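S.K.: I would like to see how this sequence folds:
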Amino acid sequence: MSDDMLGRGLRLLTTLSRHPEGLGVSAAARAARLPVSSAHRLLARMTEEGFVVHDPSARTYALGLRALELAHGFHRTPAGFNHLLGPMRQLAERTGLVVIAGILDGDQVLLVRSVQGSQHLQLRSDEGTRNPWHATSLGKALVAARPEADQERLLAGPLPRSAPNTLSDPDELRAELARVRKLGWAEAEEENERGVRSIALCVPAADPDGGPPQLALSLGATVVLTGREELHDMVPLLQTTAREAAAYGR
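M.R.: Here you go, the predicted model:
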């Protein structure tokens, strides 16, 4: 397989990962910016290899079990963020809330690890999920730690609204990032999803001179069960967890 075909195949897999319900050939080709004929050949080959499954009745393609093997294999590697699980589980047990780890990828936050809490209302926090940086506490914490030039590039947009409370005005977001830097942590109040509030802060970088932090941790809660001030009171616990996660990663 040529490098070009490999790249096209990977683009198709990435596209399918964002559409768990499956896509038809034409829709997958359009989303991956590929000719339909190329997408059809690649999907057929990846189906043979088990990376994709085909539903003949719905005429759609979705990720297969081999893709799951890749995901589990990644989590077993040094880059798989396994060092976060111990501190995250302890925090989830202590607070009853979901604990999420995320990184900044372009203008989105990618969730890389999550540990559910014990509250009977739990949030959706699937690993691999992407959210707009400006609508999440994770994203605001990470962007606030970036150089000013990076911040301005992200503030230039686009800044889509995910919920009625999403901050989409660059000046408001600029002020919000300044507030995050002053406090040392970020919050999102029903900004990415109705009924959900969260706090987040960065995990200290292993080498403070090596650039800004690349990873952040958050506590997520429903507005029904956890008040805003109650969540704010958990900031010290989140700070302790971030320090422990940094120590585990060294």
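S.K.: When you work out contacts or count neighbours from here on, use the C-alpha atoms and nothing else.
M.R.: Fine.
S.K.: In the chain, what residue spans correspond to strands?
M.R.: Secondary structure of the chain (DSSP state E): strands at 52-55, 60-63, 98-105, 108-115, 130-132, 186-189, 196-202, 215-222.
S.K.: possible to save the ones you listed as a markdown table with distance to residue 46?
M.R.: What follows is those, written out as a markdown table (distance: least, CA to CA, whole Å):
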| stretch | distance to residue 46 |
| --- | --- |
| strand 52-55 | 5 |
| strand 60-63 | 9 |
| strand 98-105 | 26 |
| strand 108-115 | 25 |
| strand 130-132 | 24 |
| strand 186-189 | 40 |
| strand 196-202 | 38 |
| strand 215-222 | 32 |
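S.K.: What residues does the closest residue to residue 104 other than its chain neighbours make contact with?
M.R.: Distances taken as CA to CA, 6 or more residues apart in numbering put residue 110 closest to residue 104, at 6.3 Å, once the chain neighbours are dropped. Applying CA atoms under 8 Å, 6 or more residues apart in numbering, we find residue 110 in contact with 102-104, 127-131.
S.K.: Could you also give me the structure for this second sequence? I'd like to compare it with the first:
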Amino acid sequence: MVERRRVKVLDNTVDILMLFLKHKKPLGITEISNLLQTYKSSVHRILTTLKYRGFIRQNSETKKYWLGSKFFSLGMLYQQEFKLQDLARPYLQQLAAECGETVHLAIFDELDYTKTVTIDKIEASNRLSISPSAGSQTPVHATAVGKVLVAYSTHEIQETVLTSSLERFTENTITDQSGFKAELKEINEQGYAIDDEELEPGLTCFAAPIIGGQKQEVVASFSISGPRVRMFDNQTKMIDSIKITAHQISSELK
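M.R.: I've put the predicted structure just below:
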């Protein structure tokens, strides 16, 4: 029923916009057409409309397209209404200062539960060049924030992730269903997750869930990220700290 109600041109428009999110760079009509395997004329019509309405802008020299100012306006409006960041930020800033490492706050991508979206990032004294930026997407099965979200989510979401393609990013990425299922069980029992160079070589993260709402469900997760040696040298202290921080933020959402 939902499939029949979908509007094809809107589907195509969203597909084009998601390419900008995925590739994080300006794209040309031919590029978009090849990536989506669709007609250039269709891509051109959609981009022309989006450009006219201020959602897309075109570089006059390269002729490539990029996001327009309307998306910034919508993003700011969304940010104003998204209170979780405001509520969590003081606690996450304290955590970053205490541990001296970068902290990320993440939620599920509501359109694709195999991915997370970073909604806040707090740099500490030890800055990281390879950690995800605010607004970026990461795969749930290869990140500590993602694994925590899945471990504390519904059975339906867990099955969606478990039956998806668990892509390998490093030698440590968990790519088999049984291994990932066992990992989720362990995370749920211990209350935190570890990404041990599973997405990026040299990068290790410890993460914990934020529980809230009337049903006391997982609403977000956060992590501390840093070089592997430094993280495991301070593992006990950092895991204690993220558990305390998780409890503090979750208590605010009761």
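S.K.: Translate the residue nearest to residue 104 of the first structure into the numbering of the second structure.
M.R.: When the second structure is aligned by TM-score structural alignment, the residue opposite residue 110 of the first structure is residue 117.
S.K.: Likewise for residue 77 of the first structure?
M.R.: Residue 77 of the first structure maps onto residue 81 in the second structure, by TM-score structural alignment.
S.K.: residue in the second structure matching residue 161 of the first structure?
M.R.: Residue 161 of the first structure maps onto residue 168 in the second structure, by TM-score structural alignment.
S.K.: Settle this for me: its match is touching residue 200, isn't it.
M.R.: No. Under the criterion of CA atoms under 8 Å, residue 168 of the second structure is not in contact with residue 200, lying 10.7 Å apart.
S.K.: Looking at the two, which is more packed in?
M.R.: Using other CA atoms under 10 Å as the criterion, residue 168 of the second structure and residue 200 rank with residue 200 on top: 18 against 15.
S.K.: starting at the chain centroid, how far to stretch 231-238 of the first structure?
M.R.: With CA atoms, centre = their mean, to the nearest Å as the basis, stretch 231-238 of the first structure stands 21 Å off its chain's centre.
S.K.: Tell me how many other residues crowd residue 221 of the second structure.
M.R.: The burial count for residue 221 of the second structure: 26, using other CA under 10 Å.
S.K.: Please work out how many residues are found near the closest residue to it other than its chain neighbours.
M.R.: Nearest non-adjacent residue to residue 221 of the second structure, counting by CA to CA, 6+ apart: residue 209, 4.3 Å away. Residues within reach of residue 209 of the second structure, counting by other CA under 10 Å, total 33.
S.K.: So what does residue 209 of the second structure match up with in the first structure?
M.R.: So, by TM-score structural alignment, residue 209 of the second structure is matched to residue 202.
S.K.: Which residues are in contact with that match?
M.R.: Counting by CA under 8 Å, 6+ apart, residue 202 of the first structure makes contact with 138, 141-142, 185, 213-217, 242.
S.K.: Would you point out the most distant pair within those?
M.R.: 185 and 214 (14.6 Å; CA to CA).
S.K.: May I ask which of the contacts of residue 110 of the first structure has the most neighbours?
M.R.: residue 102 (26 neighbours).
S.K.: which ones are touching that one?
M.R.: Going by CA under 8 Å, 6+ apart, the list of residues near residue 102 of the first structure reads 109-113, 138, 215-217.
S.K.: excluding its backbone neighbours, what's nearest it?
M.R.: Residue 102 of the first structure's closest residue in space is residue 111 (CA to CA, 6+ apart), at 4.3 Å.
S.K.: Surely that neighbour touches residue 100?
M.R.: Yes. Using CA under 8 Å, residue 111 of the first structure is in contact with residue 100, at 6.9 Å.
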